[in-house]
Every structure is written in C-alpha cells, then in structure tokens.
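> Sequence first, then the predicted structure:
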Amino acid sequence: MENELLFRQAEARDLDKIVKMLADDPLGKTRENYRHPLPKQYIKAFEAIQSDPNNELMVAVLEGDIIGVLQITFTPYITHQGGWRATIEGVRTDESVRGKGIGTKMITWAIERAKTRNCHLVQLTTDKSRTDALRFYENLGFKATHEGLKLKFNRC
C-alpha cells in the first residue's frame, strides 16, 4: 500500500463503521447486532472505553477511510513484579484490504504502543476455529503458551 496508514483513537462518529467491521466475520455475524440506529449498548461501551485511560479503541485510517480497528487494554498486575500487560482484542480489517498487510501493521503498531506504556508483555486471544488468525499471530511472534478459558453469561 503506497499511501500512509494512520492510527488514531476512535471517535463517536466512527462507531458505525467499527461495528460493521466486527459483524462482517463468520463469528461476528452470530454475536454482533449491526443495524441502524446502532443499539445503545454499543454507545455505552464506547463511552466507557473512552473514559478509561487504560483502554484505547484505535482505528486504522487510509486515505480518510477507516479500514481497521483494535482495542488495547492496559492492565496492572501484582505478578511479574507489579508489571503491566497489554491485551489486544477486537482486531478487524475491512474486507477490501484483507491480505494486503494492514493487519500486520496494526498489530506491529499495537506492540509498539504497549512498549511506550512500559508493558512487559502483549497478550491476545482468538477463537480456536480461526486457524488463519492463529497462524497470523504466530507469524508475528506470538506463542500459544497458555490455555485460555471463558465462562459466558446469558444476557438479559
């Protein structure tokens, strides 16, 4: 890609595009609710993220268009001598740019961001059914060193 890829904090006006990218995925189709107007829970979540200095919802912008999104959460831990960790979640690229290196640039940017926040490690999870995503992250140096577990609650 010849043009410069920019990263910036998401703004309220970006929320529609962000949710659309999150829903444009086999798993996202089953768990997101992309419609107009957006359900209020997306707006509430966005506001909570924006008000938390340890959460950053970032968009990747190319030629004025949002083409990627990810969220980074910075968490202090007592373990590792009181170290901080960065957790990357909700990584998506627009289908128009998939396979063009945008995801690599996004994750590389997030790793550098974690370093500026003095994190001792970056962690992320991806669904086990996402074999391409697992290979992608492994190619960027991530190692499957832990087994992750989740306990889901039914929403009201």
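Sure thing, it's come through.
> alpha carbons only for contacts and neighbour counts from here, please
Fine.
> Now do the same for the nearest residue to V122 once chain neighbours are set aside: helix, strand or coil?
Nearest non-adjacent residue to V122, counting by CA to CA, 6 or more residues apart in numbering: A86, 4.7 Å away. Assigned with DSSP: H, G, I helix; E, B strand; the rest coil, A86 falls in the strand class.
> this is the other structure I want to compare:
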Amino acid sequence: MNPVQIRPAHLTDETTIYQFICDLEETTLDQSTFQGIYRQNLINPAIHYLVAEQQGNVVGFVSCHVQLLLHHGGKVGEIQELFVQSLVRNQGIGQQLVAALKAIAVQEQFINLEVTTNQKRTDTIRFYEREAFHRTHIKLVYPIPS
C-alpha cells in the first residue's frame, strides 16, 4: 500500500474532482456549471475541499460546508461529497479524509460534523457508522420544479 497525503484541493485538481463527482452521482454534470461552483467554493473559507494524493495522483476527495446554525448554537460542518477511486478503495483513504475533516472540526470548534447520504448507499452508511457517525435524523427533500 502506497502512502497517502491529504491536502487542500487546488484549482489544478478541478478536472479530476469533476470526474469524481460525476462518478459519485452516476451522471455527467454540466462542466461549465461545475467549474463556476468549484472555483467559487474553493476560495470560500466556510467550505473545505480536501484531496487524497497517492504517488502524485489524486485518488480521493471530500468536501465540507460549514454553517453557523441557530438550533445548534454554533458551527456545524456537513460533508457534502466523499469519493475514493474504486481501484484504491478499502485502503483507509476515506478514513484518512474523514479524519482530516475531524481535525479541522476540532481546530475550528464545530459543534457537530454531519453527513447525509442516500438510503440506497448501504456501504456508505456502514462506512460512516464505523467512523462514529450516528443516525439521528431523517432528511426530506422537496425538488424545485424547473
């Protein structure tokens, strides 16, 4: 197993992360829209983008959006995306990405670090439960008609 380095994402990681998110969502996203959002979020101090790099290649990505929430009385970080390339899964890379976010959460004094995932992603749910996340909420979604 090759060593993994966790670091903040850079502008140069955009194409790789675009492909990761398309793979994660099992669709092809509009690249121009993605690019605008990625670049805006990359400079937002309330959004953390981290990548896992192995032998000079980006093999994983995690994003965390931080909000000051009234009902929590403080900062809450929410993992929005976590992706590890299939060829390097089960090597602890996802755990390292989450551990790096947990360290940021402690440093920035979050109240909670949260994640929401689709209920069909049973492997993902098991992963987060192994990482000491607890099922406490049910998320309801209202799709806005276009």
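All right, it came through fine. Everything numeric in this text was worked out from a predicted model, so none of it was measured.
> TM value for the aligned chains?
The TM-score (TM-score structural alignment, normalised by the length of structure 2) is 0.91; 146 aligned residues with a CA RMSD of 1.6 Å.
> hmm, back to that, who touches the residue nearest to V122 of structure 1 in this structure?
By CA atoms under 8 Å, 6 or more residues apart in numbering, the contact set of A86 of structure 1 is 72-75, 114, 119, 121-123.
> Would you reformat the residues you listed as a markdown table and include neighbour count, secondary structure and distance to L62 of structure 1?
Below are the contacts of A86 of structure 1 laid out as a markdown table (neighbours: other CA atoms under 10 Å; DSSP: H, G, I helix; E, B strand; the rest coil; distance: CA to CA, whole Å):
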| residue | neighbour count | secondary structure | distance to L62 of structure 1 |
| --- | --- | --- | --- |
| I72 | 25 | strand | 20 |
| T73 | 19 | strand | 24 |
| F74 | 19 | strand | 26 |
| T75 | 13 | strand | 30 |
| A114 | 22 | helix | 22 |
| C119 | 18 | strand | 28 |
| L121 | 14 | strand | 28 |
| V122 | 20 | strand | 25 |
| Q123 | 15 | strand | 26 |
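> and the counterpart of V91 of structure 1 in structure 2, what element?
Residue pairing (TM-score structural alignment): V91 of structure 1 is matched to L82 of structure 2. Using DSSP states H and E, L82 of structure 2 falls within strand 74-84.
> and if you look at E14 of structure 2?
Per DSSP H and E: E14 of structure 2 is located in helix 14-25.
> going on from that helix, what's the next piece of helix or strand?
Past helix 14-25 of structure 2, the next helix or strand by DSSP H and E is helix 31-42.
> Which stretch of structure 1 lines up against the helix or strand following that next one?
Once the chain leaves helix 31-42 of structure 2, the next helix or strand it forms, by DSSP H and E, is strand 47-54. Aligning strand 47-54 of structure 2 against structure 1 (TM-score structural alignment) gives residues 55-62.
> After superposing, tell me the mean distance of the matching stretch to structure 2.
Superposed on structure 2, stretch 55-62 of structure 1 shows a mean distance of 1.2 Å to its aligned residues (mean CA distance after the TM-score superposition for structure 1).
> which residues sit against that stretch?
Contacts of stretch 55-62 of structure 1 (CA under 8 Å, 6+ apart): 3-10, 49-50, 66-74, 106.
> In strands only, show me those residues.
The strands, defined by DSSP state E, take in 5-9, 66-74 from the contacts of stretch 55-62 of structure 1.
> Out of those residues, who's the most crowded?
V69 (28 neighbours; other CA atoms under 10 Å).
> The closest residue to that one other than its chain neighbours - how many residues pack around it?
Leaving aside its sequence neighbours, V69 of structure 1 sits nearest to V59 (CA to CA, 6+ apart; 4.4 Å). Per other CA under 10 Å, the neighbour tally for V59 of structure 1 reads 26.
> Check the gap between the closest residue to L50 of structure 2 other than its chain neighbours and A132 of structure 2 for me.
Closest residue in space to L50 of structure 2, ignoring its immediate chain neighbours: P8 at 4.4 Å, by CA to CA, 6+ apart. Distance of P8 of structure 2 to A132 of structure 2, computed by CA to CA, to the nearest Å: 24 Å.
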